[in-house]
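Visitor: sequence? don't have it. structure:
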């Protein structure tokens, strides 16, 4: 399975929803709280060109916002 990283903040309700989705689906992920991790925040902006969260990276694919179907689609295509 491709490596999944989720960029979040502590106050973002969509971030919480995304993390709940990933946990419910049994999808392992690394979390970078950009509110607490300035290097992580800089990396997220370099990758996406924006500061809004949540952002999910799956390998070299980027999903901006809460998009469970997009995440499933990328993970399913990377398993094939």
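Guide: In hand now; what should we look at? No experiment lies behind these values; they were computed from the predicted model shown. Numbering: from 1, shown residues only.
Visitor: CA only for contacts and neighbour counts going forward, please
Guide: Will do.
Visitor: Show me where the protein has its strands.
Guide: 4-8, 30-33, 55-58, 61-64 (DSSP state E).
Visitor: The structure to be compared is supplied as follows:
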């Protein structure tokens, strides 16, 4: 399975929506809070040029923005049907 990491700043609506989507599709993922984990922050900055969180990394693909912005790309990257 392709590794999935969700970089967050804590509990936010988009982070919860991404986590719920992945859980609903039985996709294991790692959540890394960049506010509390300097190593996660450095890792994110090295991999992605983004200005807003959360960021979802599926393998080498990076998705950011609202859940609506991320959903289709995540679904495609994970080869989920329907994107829901």
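Guide: Received, thanks. Given the structure is predicted, the values throughout are model-derived calculations rather than measurements.
Visitor: TM between them?
Guide: Put the two chains on top of each other and the TM-score (TM-score structural alignment, normalised by the length of the first structure) is 0.83; 77 aligned residues with a CA RMSD of 1.6 Å.
Visitor: Output the strands of the first structure in TSV; the columns should cover distance to residue 22 of the first structure and mean neighbour count.
Guide: Formatted as TSV, those follow (distance: least, CA to CA, whole Å; neighbours: other CA atoms under 10 Å):
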stretch	distance to residue 22 of the first structure	mean neighbour count
strand 4-8	10	22
strand 30-33	11	16
strand 55-58	11	22
strand 61-64	14	16
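Visitor: Reformat those as JSON lines; add distance to residue 19 of the first structure.
Guide: Formatted as JSON lines, those follow (distance: least, CA to CA, whole Å):
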{"stretch": "strand 4-8", "distance to residue 19 of the first structure": "8"}
{"stretch": "strand 30-33", "distance to residue 19 of the first structure": "9"}
{"stretch": "strand 55-58", "distance to residue 19 of the first structure": "10"}
{"stretch": "strand 61-64", "distance to residue 19 of the first structure": "14"}
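Visitor: Quick check: which of these is nearest to residue 17 of the first structure?
Guide: strand 4-8 (10.8 Å; CA to CA).
Visitor: for that closest one, packing partners?
Guide: With contacts taken as 3 or more CA pairs under 8 Å, 6 or more residues apart in numbering; DSSP states H and E, strand 4-8 of the first structure sits against strand 30-33, helix 38-48, strand 55-58.
Visitor: Of the ones you listed, which is nearest residue 64 of the first structure?
Guide: Here strand 55-58 is closest among those (CA to CA), at 4.6 Å.
Visitor: Can you tell me which residue is spatially central in the first structure?
Guide: The residue lying closest to the centre of the first structure (CA atoms, centre = their mean) is residue 56, at 2.1 Å.
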